[in-house]
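Undergrad: Coordinates for the following, if possible.
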Amino acid sequence: MKHVPVALRWLLPVYILLALLYNYAVPIWESPDEWNHFGMAHFINVRGELPVQIVGQPRPYGYGQEGSQPPLYYAIAAALIAPFNRSDYDEREANPHAIIGDPGGMGNKNFMLHDAVYPPPLRGTQLAARFVRLFSTLLGAVTITAVYFSARIIAPDKAWVPLLAAGLTAFNPQFIFISASVNNDNLVTALNSVVIWQILVMLRDGFNTRRSALIAVLIALATLSKLSGLVLMPIVALAGLWLAWRRQDWRGLFTLGALVVGVWAVVAGWWYARNLVLYNELFGTQRMLDIFGRRPPPSWQKMLTEELEGLRISYWGLFGWFNVFTVRPFYWIMDLVALLGTGGVLLHLWRNRRQAEKLFRALLLVLFLAIGAASLISWTMQTSASQGRLLFPFITAGSTLLALGLSSLRIPAPAIVAPLGLFALAVPFVTIMPEYAPPGPVDSLPDSATPLYARFDDIELLGYETPQQRYGPDDIIPVTLYWQPVEQSDLDYSMFIRVLDPTDTIITSVPSYPGYGSLRTSTWEPGHIYPDYYPVRIPDDAIGHWPLRLHVGWWKFPEGFSLDPVDTDGQALSSVIFEGGAFAASDDAQETVTQMIDPVDFGGSIRLLGYTLEDNHLRLLWETIGAMQEDFTVLIIALEEDYQVGGNNKILAQGDAQPPLPTRYWREGERFISDHILNLPETLQAGTYPVYVGWYSTLYPARLETNCPDNACLLTIIEQP
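TA: Model prediction:
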């Protein structure tokens, strides 16, 4: 222990504790492709052989496209899980409404259904998977160690650089997340990192047969772990050529080359030869694409915007199945750190432009990272793969260069490492666990909820909560429903929330298991009241303005039959719909009328600006001059003769109507149109008939005050021929 640097003595234990926390926080199968990776290990353990990838044929145990990957990680994992009883392996069930690959989605982050999340049941397959996660965590510790010693060789005169490089790796939330999951990236990342470290040692100390043999074995193992290990080949070749030229040691170069080629042929060559025999290709990638799926190459504009954004975000922290963001400022801060580090690297290269050894070592890391990035871009052009974790096999170069750049700008390591470590500690509590924890039951319907009863088979709706406010495009409507299961259901039902416009057109719909995917009707407990929260996003292309109505119901997915609601007396309900505020994409400021008038104010809140009268259709243009607390109705009447206060005024036609957007949602300065129909009697004699306008409350018998008799103003005269 005395030979372990002080920085690693505290860095590695803290990293391991963080990885254990992430292991706990992330339910099994909730990291990218984890169930496929474990499925591959399970297959090897059960069958004792590698799978043959045949398009269109089922792949038992769910290994999917991972059956095309080099097998070393899976072979080790297969040995690790051998002592565990995995008879429950096939009991896992996917979430049919999971939103995968979309971090902007509002829920259903869980790829699988989990009946017990915190604490997890440590038995059977669950325990086996978490044990393999521990192996991944140890591989992460190897990576951190290799990064530290690589950085110490790159910057021997800068004490902060090794600590900063190792800290940027150990406390990267995404690195911890992947290191606490079943994923073959962990093995190739560790092996690549150790190889880079040993190459740097070789450049410093010269050729050594033992070291050359070690490098050869590690490269062979890396290429047997994942194709990312092949990137080491040009790096070790270039490093060997440089060293041989600088020291005129061509024998050392020959020994290195012979060992790398020979060991690779013996240790890893068989797997690549197998690909040639089975799939007529060396790497097996085309067969992998046949199974996983191809996509048309994205445009370079998309690559430099959407794809690059996803890559840089997911390098630092995008959890779940590429669908769980952490707090946005974190990404901005790390973007700034990366930009500063890049600038610092350029400064370092310029300062050392005449120091060949230093310059070459740094440029070798740049080349390693560049080749790795180029290989990822090539893969991304063929399938969706813009995930930051795919750069981790080159993290020794990335972290070391970033630390070198920041150090060149005199940024001390603790200023980066300490906050990053604290944030990594917070992520499981702030970001990860809230996405998977099911809602806990409550004792009764809260006072803030609106009671609303409906029964769907064995499920009762007791009430709901949603703010009665105005929303716009891309806004989120927070909806909480209160469910009470009457009896344990034998089936898992899906519920839905639909946003309806006045014509009953569905504006958006949220299908889900209860708890936004975290509960099941076959497992929740009868008699408990479950608050079920859903943030419902309005589409960003929604138009118009109208009252929002929310429609809720239940059905069996995917069969399609619905559960018909009934009321407290058991009488059938056609549907369960309640108010959800109002939607307004904009006001009617662009609308025009044919006749503008001297403005008339009503109640100090609404102003009439003009109208259009065509046949029996009257259109009024209003402007809001003050806030309103209720929904007023426009009074429109056509009289037989001029209005008489206190008189017996005979109404010939009446066209009262509320505007499309209820008035309590109007905002000062906005303009809105209201439309009215005035159907005069067909037997009406020729003459002129006055039309009056006003506003009245539906809560109490009063009109909004204006300077007209009885608060009804003459608008126009209808001439009846």
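
Undergrad: can we go C-alpha only for contacts and neighbour counts from here?
TA: Fine.

Undergrad: Now the helix or strand containing Ile577: buried residues?
TA: Secondary-structure assignment from DSSP states H and E places Ile577 in strand 576-584. Judged by neighbour count using 16 or more other CA atoms under 10 Å, the buried positions of strand 576-584 are Val576, Ile577, Gly580, Gly581, Ala582, Phe583, Ala584.

Undergrad: Then stretch 612-619?
TA: Taking 16+ other CA under 10 Å as the basis for neighbour counts, the residues of stretch 612-619 that come out buried are Thr612, Leu613, Leu618, Arg619.

Undergrad: Also stretch 330-344?
TA: Taking 16+ other CA under 10 Å as the neighbour-count basis, stretch 330-344 is seen to contain the buried residues Tyr331, Met334, Val337, Ala338, Leu340, Gly341, Thr342, Gly343, Gly344.

Undergrad: ok, Thr466 touching Pro478?
TA: Yes. Assessed by CA atoms under 8 Å, Thr466 is found in contact with Pro478 at 5.8 Å.

Undergrad: Have a look at these two and say which one is more surrounded.
TA: Neighbours were tallied for Thr466 and for Pro478 using other CA atoms under 10 Å; the higher tally belongs to Thr466 (21 against 14).

Undergrad: what's the nearest residue to that one if we skip its chain neighbours?
TA: Distance criterion CA to CA, 6 or more residues apart in numbering; nearest residue to Thr466, sequence neighbours excluded, is Val479 at 4.8 Å.

Undergrad: In terms of helix, strand or coil, where does that neighbour fall?
TA: For Val479, the secondary-structure state derived from DSSP: H, G, I helix; E, B strand; the rest coil is strand.

Undergrad: Let's see this one next, to set against the first:
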Amino acid sequence: FVHTTAENWPWHGYVLAAHLLRALNGLLGLGTLLFVYGSGRFLWPDSSTKAVLATALIAFLPQFTFLHGAINNDGLLICLSSATLWQLLRIWYKPLVKPRDLLLLGTTIALAILTKMTGLLLLVLAVMVIVLWWFSRQPSTDLKSSTRIKQLLLLILPVLLISGWLFWRNWTLYGDPTAANQFVILARGDRQYTLRQVWADMDRVWLSLFAVFGWMNVRPPTWVYGVWQGIVLAAAAGGGWVLARSRQRPLTVRSTFLQSPAPWLAAWVGLVLVAWLRFMMQTPADQGRLLFPAILPLALAAAHGLSQLRSRIIPWLAAILALSTTLTSLFFVVPQAYARPRIITTAEIPTTAHLLYEEMAEGLILVAGEANTAVSHPQQLVPFTLYWQATQPLTTAPTVVLKLFGRDQAVLDSQHGYHGRGLYPATLWPQGDAIIVEEVFLRPDAATAVPT
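TA: Predicted structure coming up:
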């Protein structure tokens, strides 16, 4: 992402629009948190502890924070999905369902469909929940068949009126009402992955559930993943403890479970997961954000599991550690990844650097270079510092090819890209005595002998 002086304050034009869209996405994230808290209060009306904990886990999730600081449609889909689940919980605990409840629910689902086709799964879930509500909350004799049909129509009608045109458009243009085939075409066709091949990519998906920024190319320190994996394991341990205790009274627990919203909340996670797996088998989609429409039940389950542990300190310790991961990502990881290269003068070039003064392109000189490590090992990053100078304005941004050579001139690694990782191309550099300091990293191949 190239940032120029056009982005300085006061904002105007496309820069102002970008900041407004980012602010809107932030508000959508706040809306998601409110729906998570509200859903938690439906589940646990006697105490707000679990609801607050579930909300905190999402708010302090680095990937959630990053996602809602960028411009995308994921934030809107996550918010609308959470709003739909909140409305379904509200209906579930009501003795009677009013027509306006169903109309509002259908409208929310329609907006989710217009945002992303994942929203269509919400309609499947909503119909399932309404049917379950009939049999779990009302004796079969209390509701006439005509009343049930009317309720389904009140739910489906807004979906058809608001989003139905999109299915017709997609069918007319692409021959697919969901337009999913266009994503497959853009990825050069159906790759026909098996589940085993999808599983091979799950490490990227798992990590990006917690914290992978940029376009899947910026990662925080390893301890950030350790914290979140610890939270998941602790929540799973708490859930296992609940299951172990439930064996002492299986009939009571089974009856309570079936009367609760837990089955269909779990079904929503399953629907999102199955749809994602199907899409992943056709085209690359190994990003955890695609599972975030199901973040509400996942957070509620995690909060419940953590709350079952014997120590009362663990749930809040988890929240504090989660907050530390977000603060680290927000104030250190992301700013450093997108920081511009330093600008110094010729006199400030360290004496340890090797002076080169090689003209690499017209008006572009590589003044010096320095290897910042004395010993290198396979698969270990090798840092270099390059010192560049622009002697005249450049009309086009040149690309740089870097190669790391080992014994017998074997190429250990290579990179090809713009200066400053694309953040600060040479067309923006000042001319004259200004020296651009660029930090680069190369990684030797594990199969190649590395000189030390």
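
Undergrad: Give me the contact list for the strand holding Ile577 of the first structure.
TA: Taking CA atoms under 8 Å, 6 or more residues apart in numbering as the criterion, the residues outside strand 576-584 of the first structure that touch it are 454, 466-473, 477, 543-553, 565, 661-662, 665.

Undergrad: mind checking what Gly372 of the first structure lines up with in the second structure?
TA: Correspondence of Gly372 of the first structure to the second structure, assessed by TM-score structural alignment: Val272.

Undergrad: how many other residues sit next to its match?
TA: The criterion is other CA under 10 Å. On that basis, Val272 of the second structure has 20 neighbouring residues.

Undergrad: Check the spacing between it and Val437 of the second structure real quick.
TA: Distance, Val272 of the second structure to Val437 of the second structure, by CA to CA, to the nearest Å: 46 Å.

Undergrad: next one: Val401 of the second structure
TA: Using CA to CA, we find Val401 of the second structure at a distance of 17 Å from Val437 of the second structure.

Undergrad: Now which residue in the second structure aligns to Gly421 of the first structure?
TA: So, by TM-score structural alignment, Gly421 of the first structure is matched to Leu323.

Undergrad: does that match sit in a helix, a strand or a coil?
TA: When states are read from three-state DSSP, the local structure at Leu323 of the second structure comes out as helix.

Undergrad: For burial, what's the neighbour tally of the closest residue to it other than its chain neighbours?
TA: The shortest distance from Leu323 of the second structure to any residue other than its chain neighbours is 4.9 Å, reached at Phe60 (CA to CA, 6+ apart). Phe60 of the second structure sits with 20 neighbouring residues when counted by other CA under 10 Å.

Undergrad: Could you do His12 of the second structure as well?
TA: With neighbours defined by other CA under 10 Å, the count for His12 of the second structure comes to 13.

Undergrad: Equivalent analysis for Asn181 of the second structure, please.
TA: Neighbourhood size, Asn181 of the second structure [other CA under 10 Å]: 18.

Undergrad: Which element, helix or strand, includes it?
TA: Secondary structure (DSSP H and E) places Asn181 of the second structure in helix 180-186.

Undergrad: For the second structure, just list every one of the strands.
TA: Listed from the start of the chain, the second structure has strands (DSSP state E) covering 342-344, 354-361, 364-371, 382-390, 399-405, 411-418, 435-442.

Undergrad: In helices, which of the buried residues of stretch 330-344 of the first structure fall?
TA: Counted as lying in helices by DSSP state H, out of these, are Tyr331, Met334, Val337, Ala338, Leu340, Gly341, Thr342, Gly343, Gly344.

Undergrad: Would you confirm that the match of Gly372 of the first structure contacts Leu291?
TA: Yes. Contact status for Val272 of the second structure versus Leu291: in contact at 6.5 Å, counting by CA under 8 Å.
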